[in-house]
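K.L.:
this one's sequence-less:
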């Protein structure tokens, strides 16, 4: 017999998967051959944004306020702590509420407060992987309105599961 809590979790999972399918999201692999990493992204739900002179790739939600940013580059002799500290200090409107790390990766997550009155705070989730030799990094960040947390949990999990470190 399935316990009520387990049954509720299965229903939530089914609904989140169905909402992704209904939204037109087609998961496809994004390969960055130049920097040697790849990740699955929900194209249709997100589309690339035209950018110039940036080392990152931005994907904007087609029918919402979320975004995914992919970035990579030279680790320049930085340690995981150095890199995490740099990301933490970049935006004074961010409050980091979660941090985890392993031998060659780290995760930062928290809230970003808007400076525009009436605009909902965003949740951000950042994961950075270092290459085996520690010379390069690849990273992604997903930012979305607090009210979309349940929907985005499934998106982040799939992105994180498919994300590879640079060569």
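P.N.:
Here it is on my side, so go on. Keep in mind that this is a model prediction, so the values were computed, not measured.
K.L.:
contacts, neighbours, all on C-alpha from now
P.N.:
Fine.
K.L.:
State the number of residues packed around the residue lying closest to residue 59 once chain neighbours are set aside.
P.N.:
Spatial nearest neighbour of residue 59, chain neighbours left out: residue 48 (4.3 Å); criterion: C-alpha to C-alpha, 6 or more residues apart in numbering. Per other C-alpha atoms under 10 Å, the neighbour tally for residue 48 reads 16.
K.L.:
ok, and here's another one to check against it:
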């Protein structure tokens, strides 16, 4: 029987340690390790464009394209479409807001000077961090289902929302619908037990989408940003995705 030398044993131990550090690192940054690993792969599946930013109105970055913006809940029907086919806000009945933005926190290593605050949806019981100063809270989605966040120049936006009534079949249908969406060029797709991650392009924008199905509720994060801002937004996508809780 061939004996394993000390050098080989040491190499195997280092590989094991590296794998453990990677897993612990993903856990430390928040979220499950599988979706975060998928997020890293999703970011690697898109490329930057060194051309000028494509400035668009906030509505245009989240306009309707099949099921892209429309959530599968009746409350979202409180949003209507304008003559250009873009979603516009229809104010719901007066009442206390079901979501809040609280507290700022220092940016994680590698995220530059970005400071994050927490968006918390009390009605559906989930929260996520967003880059304050980069994306600003904008319209509420549906009847307290979520919120949009927009860059002041229209070059980026984020949509965060939840819907009740999740199931494995519904998750699979949502995943398949996005793959068939004619407005999206999907360059990365993966699906796990109760979640999926997609990335690719929508026009001149990169898009990223993470959906989790837990506790009979879908939690959705969608981010659009100009391809010329990829180096700045990839760390933001990483942090936002890792912070999704609830």
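P.N.:
Ah, there it is. Predicted, not measured: the structure shown is a model, and the values here were computed from it.
K.L.:
Surely the residue nearest to residue 59 of structure 1 and residue 56 touch.
P.N.:
No. Assessed by C-alpha atoms under 8 Å, residue 48 of structure 1 is found out of contact with residue 56, at 11.0 Å.
K.L.:
and the gap between the equivalent of residue 218 of structure 2 over in structure 1 and residue 54 of structure 1?
P.N.:
By TM-score structural alignment, residue 218 of structure 2 lines up with residue 137 in structure 1. From residue 137 of structure 1 over to residue 54 of structure 1 the distance is 16 Å, taken as C-alpha to C-alpha, to the nearest Å.
K.L.:
Next: residue 142 of structure 1.
P.N.:
17 Å.
K.L.:
Name the residue in those two with the higher neighbour count.
P.N.:
Taking neighbours as other C-alpha under 10 Å, residue 142 of structure 1 and residue 54 compare with residue 142 leading, 22 against 8.
K.L.:
What number of residues are in the vicinity of the residue nearest to that one when sequence neighbours are not counted?
P.N.:
Excluding the flanking residues, the one nearest residue 142 of structure 1 by C-alpha to C-alpha, 6+ apart is residue 68, at 4.5 Å. Neighbourhood size, residue 68 of structure 1 [other C-alpha under 10 Å]: 23.
K.L.:
so where do the strands sit in structure 1?
P.N.:
With DSSP state E as the criterion, structure 1 has strands at 26-32, 37-43, 46-48, 57-61, 67-74, 94-101, 105-112, 122-130, 136-145.
K.L.:
Which position in structure 1 pairs with residue 60 of structure 2?
P.N.:
Pairing criterion TM-score structural alignment: no partner of residue 60 of structure 2 within structure 1 is identified.
K.L.:
name the element residue 60 of structure 2 belongs to?
P.N.:
Assigned by DSSP states H and E, residue 60 of structure 2 belongs to helix 58-61.
K.L.:
for structure 2, what's the longest helix?
P.N.:
Longest helix of structure 2, by residue count under DSSP state H: helix 6-28.
K.L.:
so the residue nearest to residue 142 of structure 1 sits right up against residue 59, yeah?
P.N.:
Yes. Counting by C-alpha under 8 Å, residue 59 is a contact partner of residue 68 of structure 1 at 5.1 Å.
K.L.:
Stretch 29-45 of structure 1 corresponds to what range in structure 2?
P.N.:
Mapped onto structure 2 using TM-score structural alignment, stretch 29-45 of structure 1 covers residues 118-134.
K.L.:
For the matching stretch, measure first residue to last.
P.N.:
Its first and final residues considered, stretch 118-134 of structure 2 spans 14 Å by C-alpha to C-alpha.
K.L.:
ok, now stretch 85-102 of structure 1?
P.N.:
Distance across stretch 85-102 of structure 1, first residue to last, is 15 Å (C-alpha to C-alpha).
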